[in-house]
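# whatever this is, show me its structure:
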Amino acid sequence: MGWEYGIRTTESAILPEVVKRLASALTFTDMYILERFSNGFVLKREDPSWPRALEVWMEEASGLEEIVDGDSYIYCLFHIWGEEARSWMHQMEQETRQFDGGLIWFEL
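Purely as a prediction, here's the structure:
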């Protein structure tokens, strides 16, 4: 699999807005398409053998050390590696710094 991260906060009510702003903060080339859902988004690419490049979802914790079971958090799965994925992560990290509510990234 790729890189897996979570984003937690003590104010879970802000998570839907965080997800929307994370999607809006990403810059990517024409070979990608951003597909939005009510609880997250997927960045897809035109490669049928590996179509998903990035997934971001609001989820409920279960069995994680960093979060109490049942608490909400944002799950980020980078299916690809390299400069492109690092750039997206950096863009998303910068966007989370704009929020009050103590958003904290953690590795899964």
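
# CA atoms for contacts and neighbours, from now on please.
Noted.

# mind checking the longest helix of this protein?
helix 83-96 (DSSP state H).

# now the second one, please; I'll put the structures next to each other:
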Amino acid sequence: MIRHLARQLFVIFALSLGFASLPALADNAKAQLETPKVMLRISADGKAIVDESGKEVARFNKDVKVNPMMNVSDRLPGCMRCQPECVVYEGERCVKWIRSCTWDFDCK
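Alright, predicted model coming up:
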């Protein structure tokens, strides 16, 4: 009888802990679904690709230089979508993250 009661109390306690963490899990899942969009453009010197704030994202190899045409936007069509991706786990906890990005031509 005492074992049965102890088992029920343990189950109730475990369930209460599980339900208490559901909002945190829902917020985490929502954050992973909403990936930020990064608009890219050609740098002023034509030797790199920069983001909206002017930070260099990529540099062209050696002597490659992009000369934009007059009256044409230097903004690249589409946008880059990035999201965090765990690459090293310790048990069930992530200890090493990288930013994984894909190019989206529609950017919607």
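
# quick TM-score on the pair, please.
For this chain pair, the superposition-based TM-score is 0.23 by TM-score structural alignment, normalised by the length of the first structure; 44 aligned residues with a Cα RMSD of 4.2 Å.

# circling back: which parts of the following helix or strand past the longest helix of the first structure are buried?
Remark: after helix 83-96 of the first structure, the chain's next helix or strand is strand 104-107, criterion DSSP states H and E. Buried residues in strand 104-107 of the first structure, counted by 16 or more other Cα atoms under 10 Å: Trp105.

# would you mark the buried spots in the longest helix of the first structure?
So for helix 83-96 of the first structure, counting by 16+ other Cα under 10 Å, buried means Ala85, Trp88, Met89, Gln91, Met92, Glu93, Glu95, Thr96.

# element containing the nearest residue to Trp97 of the second structure once chain neighbours are set aside?
Closest residue to Trp97 of the second structure apart from its sequence neighbours, by Cα to Cα, 6 or more residues apart in numbering: Cys86 at 4.5 Å. Cys86 of the second structure is part of strand 79-90, with elements assigned from DSSP H and E.

# now the element after that strand, going C-ward?
Counting by DSSP H and E, what follows strand 79-90 of the second structure is strand 93-104.

# and the contacts of the lengthiest helix in the second structure?
In the second structure, taking DSSP H as the definition, the longest helix is helix 2-20. Taking Cα atoms under 8 Å, 6 or more residues apart in numbering as the criterion, no residue outside helix 2-20 of the second structure touches it.

# separation between Ala48 of the second structure and Arg59 of the second structure?
4 Å (Cα to Cα, to the nearest Å).

# please name the residues that touch the residue nearest to Val50 of the second structure when sequence neighbours are not counted.
Leaving aside its sequence neighbours, Val50 of the second structure sits nearest to Glu56 (Cα to Cα, 6+ apart; 4.3 Å). Counting by Cα under 8 Å, 6+ apart, Glu56 of the second structure touches Ala48, Ile49, Val50.
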